[in-house]
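Novice: make a model of this:
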Amino acid sequence: MKIHILILTFVLFPVLLFSQKYTISGYITDAGNNEKLIGANVFHPNSKSGTITNPYGFYSITLPKGKIELVFSFVGYLPVTEQIDLSANQIININLKPNIELAEIDVIANKIDVGVESSQMSTVVIPIKTIKSIPALLGEVDIIKAIQLLPGVQSGTEGSSGLYVRGGGPDQNLILLDGIPIYNVNHLFGFFSVFNADAINNVQLIKGGFPARYGGRLSSVLDIRLKDGNNEKIHGTGSVGFISAKLALEGPIIKDKMSFFVSARRTYIDVLAAPFIALYNQNEYGEKMKMGYYFYDMTAKLNYKFNDKHRLYLSAFMGNDKAYTNYKYESGNSYSNDEFFLKWGNIVGALRWNYMINNKLFSNTTLSYTKYNFLTEINSEYKDNSDVNKYSFDYISGIEDYSAKIDFDYIPNPSHYIRFGANNTYHTFNPGVNALKITSSNEEDINNTFGNQKVYTNEVYTYIEDDISFGNFKVNTGLHASGFYVKGKFYNNFEPRLSMRYLIKPNWSVKGAFSMMSQYVHLLANSNIGLPTDLWLPVTDSIKPQKSIQYALGSIYSLNKGVEISVEGFYKQMDNLIAYKEGASFLMVNDEWQNKIETGKGWSYGAEFLIRKTTGKTTGWIGYTLSWSDRQFENISSGQVYPYKYDRRHDISVVVAHKISDKIDMGFSWVYGTGYAVTLATERYSSMFWGDIEHYPRRNDFRMPNYHRLDFNINFHKKKKWGKRTWSVGAYNAYNRQNPFFLFYSYEYDNFGNDSEKVLKQASLFPIIPFVSYSFKF
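Specialist: Got it, this is the predicted structure:
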């Protein structure tokens, strides 16, 4: 018997020894500034397996005991190879050195090609360096406008920062700043976004095949991560342009332990206009005028490293816009003062705790606060001898959130990457409150508040997902379960998610995805008004959650030298969409908001093509989208199916950045798109009592002229003793294309001044706009 045991032990010992496995974990950072590298590769060449870092730069990989080789890499960085004698669990932190001209052909055999290998599809990561190289309106680098250049994304009207992804509306985008939702992303009535590129570390857009950890919106996820701050030494960047100036500072508070990052930006349109307004005020009629507009935003972040297992982050963002006019008149005993204010803005704050529970399990706990407010204020005062009359009107709307969530990453082995977590958000909706106050010397005072009352709701969700690898297959499967409590009613939804990848070759894969999404908040927008009057509203007894089902199928092929080619087809169905009834708007204060809207459905489908180069002296992409997007509401357009306003059949974008030398680089972008859908009358009838009556057969039955535009910039760099300075020159709409902003009817006149016929004309917004800006880095 003892002999049998000895023989069995002798036979099984090598097997048991070989099956021993240990885990290597740690963080991958930029060697220059210690910023976490999100999505960096960890590759084990012997087994052809690996993993990537999470949003906090954390990685974990479990391998058999013995001497192993690991390759750590990231696009635009020199790879690092580590020889490790794996006999116990280890923590290994890696610093990668930037090298934007990295020859991809030398590295491709020793890394994971994330685009090809990942089970996730319809996802694009844009490096901040690329975003900063793209020409922008008035030289203002804009993350949202860079995203608009990708296939499957529409921009809305000329120059705006709206996002219309795969036929969805602007409310259907989950826009996250360090994991916290932001409800309004616009400055300057939509011409600029609230995101300061100097404060951003990473930008990722997901258009379909959504992982289970995301939810609450139908069409896209834009995940923007802030910089942590350099914990080695003080650095700063700044710039001065035509309309704004900005400054960012970062550095250690306690070296290698605690760091900070802070940035601020402000426009000075109001300051530049002040001399002209002062010149007007030098009149003889007792008239004084004051008017202006400005926006500002500020970002701050602190992070503290207790040890390799515990890290604490505190981040905040605040941005506001203000437009104002003030007109005064004074003559003898008469006096008048009229004021108008328009204000809107966001406040976001978050406290995060990263905890590496063990080498395989990582957690992130977040407490956050978000607020968006919109305010219109009108004040008037009139005095005539002894009579004094005062009038004031305020309109306030917005949304406020308190949220707590916890997320876990569990990586038991290279074949599984499990994520799970839960979230609870307490919403306060303010659908629009009006305050009217009138005082008079001769009449009874009026002081009245009316409109929609605040609505208090609670939204919860939990999720679990697993990235499973077996052979040439990789599957991401998961479930997102959500609930929404409002006024005694509880909605709940179970949303299965599935993404699959089959690896044909190491550099070629095919993918497919299915996702169900639900959305409990609506954005009620009035397309006839170019102001931030959009109302965020919850579901109710009569207004149900929006829902969508999306299918996607595609392929991605990676060439040498960082070139990647992808093609995707998609189909999306959306239910319970909302829109204003014909003739209704937010100005109809006597009606409950639910009575102003219609509910309907929509469809979108199409194909997207992308050729992208990410390394070398020349980088950029060529994108093309062929798509259809339709809507149907029972009482709009007589119940007919009609094209969505931002349905665009063809959309082309070409983006190129080229480094000529260490001192000069340049970039250009060219876009072309089918004209947007518009509603025009086709017949006109004369009426004895009502004048001309126009007949509109179907909504959005006509097209604006096609849109195209070329932008370019050239950057001149020079090293100084204190750092580096850059002069940038360029132009928006370089060949002065008169693109339509809106269409209108007008009359043409004959030689005698008589109107001869009614004609359709277009109004254009932006001609060629040259720009110059100065930036510095130290």
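Novice: C-alpha from now on. contacts and neighbour counts both.
Specialist: Fine.
Novice: tally of neighbours for residue 452?
Specialist: The local packing of residue 452 (other Cα atoms under 10 Å) involves 18 other residues.
Novice: that one and residue 17: what is the separation?
Specialist: 70 Å (Cα to Cα, to the nearest Å).
Novice: swap in residue 313?
Specialist: 42 Å.
Novice: now swap in residue 628 and tell me
Specialist: From residue 628 to residue 17 the distance is 59 Å (Cα to Cα).
Novice: give me the more crowded residue out of these two.
Specialist: residue 628 (20 against 12).
Novice: make sure the more buried one is indeed in a strand.
Specialist: Yes - Residue 628: assigned to a strand according to DSSP: H, G, I helix; E, B strand; the rest coil.
Novice: that one against residue 602, yeah?
Specialist: No - checked against Cα atoms under 8 Å, the pair residue 628 and residue 602 is beyond contact range at 10.6 Å.
Novice: overlap in contacts, those two.
Specialist: Here residue 628 and residue 602 have no joint contacts, going by Cα atoms under 8 Å, 6 or more residues apart in numbering.
Novice: number of nearby residues for the residue nearest to residue 604 when sequence neighbours are not counted?
Specialist: Sequence neighbours aside, residue 629 is the residue nearest to residue 604 in space, at 4.2 Å (criterion: Cα to Cα, 6 or more residues apart in numbering). For residue 629, the neighbour count with other Cα under 10 Å is 22.
Novice: next: the one 4 residues further on.
Specialist: Neighbours of residue 633 under the rule other Cα under 10 Å: 21.
Novice: what's the helix or strand for the closest residue in space to it that isn't next to it in sequence?
Specialist: Once flanking residues are discounted, residue 633 sits nearest to residue 600: 4.4 Å by Cα to Cα, 6+ apart. According to DSSP states H and E, residue 600 maps onto strand 597-613.
Novice: and that strand, how far from the chain's centre?
Specialist: Counting by Cα atoms, centre = their mean, to the nearest Å, strand 597-613 is centred 17 Å from the centre of its parent chain.
Novice: in it, what counts as buried?
Specialist: If you call a residue buried by 16 or more other Cα atoms under 10 Å, then strand 597-613 has these buried ones: 597-613.
Novice: ditto for stretch 307-325
Specialist: Quick answer for stretch 307-325 (16+ other Cα under 10 Å): 311-324.
Novice: distance to residue 729 and secondary structure added to those, as a markdown table?
Specialist: A markdown table is the format used below for the buried residues of stretch 307-325 (distance: Cα to Cα, whole Å; DSSP: H, G, I helix; E, B strand; the rest coil):
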| residue | distance to residue 729 | secondary structure |
| --- | --- | --- |
| 311 | 42 | strand |
| 312 | 41 | strand |
| 313 | 38 | strand |
| 314 | 37 | strand |
| 315 | 34 | strand |
| 316 | 32 | strand |
| 317 | 30 | strand |
| 318 | 30 | strand |
| 319 | 27 | strand |
| 320 | 28 | strand |
| 321 | 27 | strand |
| 322 | 29 | strand |
| 323 | 29 | strand |
| 324 | 31 | strand |
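Novice: to check against the first, give me the structure of this:
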Amino acid sequence: MRIRLIYFFFLFTFTAYPQQEKLTSVNFKNKAFTEVLAYLEKAFNVHFSFQSNDVANRKINLSVKDKPLSFFLNSLQTETSLFFEVLSDKFIAIRQINDYDVITICGILKSDTNQILSGASILYLNTGLVTDENGAFKIQSVKANTLISFQFLGYISKYVEAKQLFNNNCDTLILKEERIQIETIIIKNYLTNGIDKTKMGSFVIVPKKLGILAGLTEPDLFQSIQLLPGVNSPNETATGLHVRGGTPDQNVILWDGIKIYHSGHLFGAISPFNPYITEQINFINKGTDAKFGDGVSSVLNIKTNDSIQSKLSGGFGMNLISADAYIKIPIIKDKFSLLASGRRSFTDIYQSKAYHETSEIIFKNTQPNSILSTDNNFFFVDYNVKGILKLKNDHYISFSNLLIENKLDFGLKELDDNGAPETDENSLDFKDLLETDNRGYAINWDKKWSPNFKHQINAYYSDYYMLYNKFKTEHDVKVLTFAKKNTVKDFGFELNTSIQVNKYSSLQSGYQFSNKNVTYFFLSTDSDQTKFEGSNISNLNSHALYTTFQSNKNRNYNLNA
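Specialist: Next up, the predicted model:
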């Protein structure tokens, strides 16, 4: 019994009084590092080994109470950035950190505006982690030479070796916000190949580079333009262009400098311009140049090839409505060449299903329920010819000729009770005859006098003609019920000059003269055969001077006066 009591007393004494870790308090103020180490050696009965160069000229500031040896080792390691390697219970080596030491690092990630970067990516050795909601991170057991990447969206990534963050007392690491100066963006291949947007906001269409556009089986200049912003055709025709709320008559259409007053076949269903000899179209729907001052809504400046042809070339095409061809002929080598194109419908010979479907769309709102169209003949033709003469380098003279012609013979016949056309002499028939054509001529002289100065002289004549007759046949008597005739004869002359002021700026100026002779005549007959007539002839001369300054060094400026 006595033996058991002694054993219990001994066990209780050992458990209640375990061996305690040594603690000490210090108050170092600008104390030499070597003196601090000497004090710790005595206080904790340990020995430090080091190279004199690593500890020389280092001062320590530390004031704590009742702290163990491990605390002092971590504190001194943080303040000196030296590596304290515990060799045994008694011996501790102090040295510079090397690339293969395994260390622990930590820190807080912030932006250069002191914003905490929560959720930032930290990547190293095919692994990684993210910062917490306070932007803090900690990486344990990583080699000192490990390259660590700090990344956050919108900031410049930072790459740091682990040893650079060693003993930084979890200080703040700064990422700078990424600021990118974006240069002016010029959209190329707008919608498709061959449609480019210029710095001034206009569009340049190059037909020979034009890619496939939705809904088109063959190139059509005007239908291509309808795909651009702000352009639509409420009546679903090719040439009825409404640009930014304007009407078709507010668009200026130029073909090699010739003003066009009639710009479509089949009441605008088909464009009259051959895309295979068209060099480019400059479509201006805003910021119109001063020299196009009469373009209220938009300007379509269509140009054919101005270069001298070096070899004979041509082409032929046909669809279910018309056939077209073009040819490019070198007449005098490197001096004079000729371009010609033409198109003719064969609807007066053969009317295909495609023609009938197009006709139904065009005439769907012109037939009352009590009559039936029994005769619908439509014919159109267009051609253009251009000659180009090269006098010397940068010195050209060209002439152009254009014809656009349409003829319509549209008949309506009364139906009988069975829905068949009436055949007796008391039947009522109507017939519409419409003829429109636009002829044009132009001559251009282009001369580049120096690298910074050039001029262009253009003279044109455009002749528009429209004649409409409406007949009614009743009891085999044909009566003219309405007639209308319109003509426009437009002659113009202009001188354009261009001076390149510097690399970014240019000055254009010029003089324009135009003479427009407009006539109209109409005749209407009512049921009593009473005739109403009206006519008018007007003549308008206009003179204009213009100046345009353009600069696009940093931003685009367009000053018109």
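Novice: report the TM-score for the pair.
Specialist: Here the superposed chains carry a TM-score of 0.54, computed using TM-score structural alignment, normalised by the length of the second structure; 346 aligned residues with a Cα RMSD of 3.8 Å.
Novice: rebuild the buried residues of stretch 307-325 of the first structure as JSON lines, extending it with distance to residue 121 of the first structure.
Specialist: Below are these laid out as JSON lines (distance: Cα to Cα, whole Å):
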{"residue": "311", "distance to residue 121 of the first structure": "31"}
{"residue": "312", "distance to residue 121 of the first structure": "32"}
{"residue": "313", "distance to residue 121 of the first structure": "30"}
{"residue": "314", "distance to residue 121 of the first structure": "32"}
{"residue": "315", "distance to residue 121 of the first structure": "30"}
{"residue": "316", "distance to residue 121 of the first structure": "31"}
{"residue": "317", "distance to residue 121 of the first structure": "30"}
{"residue": "318", "distance to residue 121 of the first structure": "33"}
{"residue": "319", "distance to residue 121 of the first structure": "33"}
{"residue": "320", "distance to residue 121 of the first structure": "35"}
{"residue": "321", "distance to residue 121 of the first structure": "36"}
{"residue": "322", "distance to residue 121 of the first structure": "40"}
{"residue": "323", "distance to residue 121 of the first structure": "42"}
{"residue": "324", "distance to residue 121 of the first structure": "46"}
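Novice: show me where the stretch 151-300 of the first structure has strands.
Specialist: In the stretch 151-300 of the first structure, the segments counted as strands under DSSP state E, counting those that start in this stretch are 153-154, 164-165, 173-177, 180-181, 186-187, 192-193, 200-206, 220-226, 235-240, 244-254, 258-267, 287-305.
Novice: quick one: average offset of stretch 434-441 of the second structure versus the first structure, please.
Specialist: Aligned to the first structure and superposed, stretch 434-441 of the second structure gives a mean residue distance of 1.7 Å (mean Cα distance after the TM-score superposition for the first structure).
Novice: ok, now which ones touch residue 344 of the second structure?
Specialist: Taking Cα under 8 Å, 6+ apart as the test, what residue 344 of the second structure contacts is 322-324, 379-382.
Novice: if you could redo that for residue 556 of the second structure, that was the one I meant.
Specialist: Neighbours of residue 556 of the second structure in contact, by Cα under 8 Å, 6+ apart: 199-200, 550.
Novice: quick one: it from residue 546 of the second structure, how far?
Specialist: Relative to residue 546 of the second structure, and taking Cα to Cα, residue 556 of the second structure is found at 20 Å.
Novice: now swap in residue 559 of the second structure and tell me
Specialist: In terms of Cα to Cα, residue 559 of the second structure sits 11 Å off from residue 546 of the second structure.
Novice: more neighbours: these two, which one.
Specialist: More neighbours surround residue 546 than the other of residue 559 of the second structure and residue 546, with 17 against 14 (other Cα under 10 Å).
Novice: show me what that one aligns to in the first structure.
Specialist: Matched to the first structure by TM-score structural alignment, residue 546 of the second structure sits across from residue 463.
Novice: which element is that match on?
Specialist: strand 455-470.
Novice: hmm, back to that, now for the strand holding residue 600 of the first structure, which elements pack on it?
Specialist: strand 563-580, strand 618-633 (3 or more Cα pairs under 8 Å, 6 or more residues apart in numbering; DSSP states H and E).
Novice: relative to residue 769 of the first structure, which of these is closest?
Specialist: The closest of those to residue 769 of the first structure is strand 618-633. By Cα to Cα, the value is 23.1 Å.
Novice: residue range for the closest one in the second structure?
Specialist: Under TM-score structural alignment, there's no match for strand 618-633 of the first structure.
Novice: what's the match for residue 535 of the second structure in the first structure?
Specialist: In the first structure, residue 535 of the second structure lands on residue 452 (TM-score structural alignment).
Novice: relative to residue 395 of the first structure, how far out is that match?
Specialist: From residue 452 of the first structure to residue 395 of the first structure the distance is 11 Å (Cα to Cα).
Novice: so the residue nearest to residue 604 of the first structure versus residue 333 of the first structure, what's the distance?
Specialist: For residue 629 of the first structure relative to residue 333 of the first structure (Cα to Cα), the value is 61 Å.
Novice: hmm, back to that, show me the contacts for the match of residue 546 of the second structure.
Specialist: Contacts of residue 463 of the first structure (Cα under 8 Å, 6+ apart): 212-213, 420-422, 478-481.
Novice: please redo it, this time with the cut-off set to 10 Å
Specialist: Residues in contact with residue 463 of the first structure, defined by Cα atoms under 10 Å, 6 or more residues apart in numbering, are 211-215, 407, 419-423, 478-482, 494-496.
Novice: from residue 21 of the first structure, how far off is it?
Specialist: On the measure of Cα to Cα, residue 463 of the first structure and residue 21 of the first structure end up 29 Å apart.
Novice: helices of the second structure, start to end?
Specialist: Secondary structure of the second structure by DSSP state H: the helices cover 2-16, 33-44, 52-55, 69-80, 221-225, 353-363.
Novice: and of those, who's closest to residue 439 of the second structure?
Specialist: That would be helix 221-225 among the helices of the second structure, by Cα to Cα, at 19.5 Å.
Novice: ranges for the strands of the stretch 601-750 of the first structure?
Specialist: Counting by DSSP E, counting those that start in this stretch, the strands of the stretch 601-750 of the first structure are 618-633, 642-643, 650-659, 664-673, 677-678, 683-687, 691-695, 702-703, 707-720, 723-732, 740-749.
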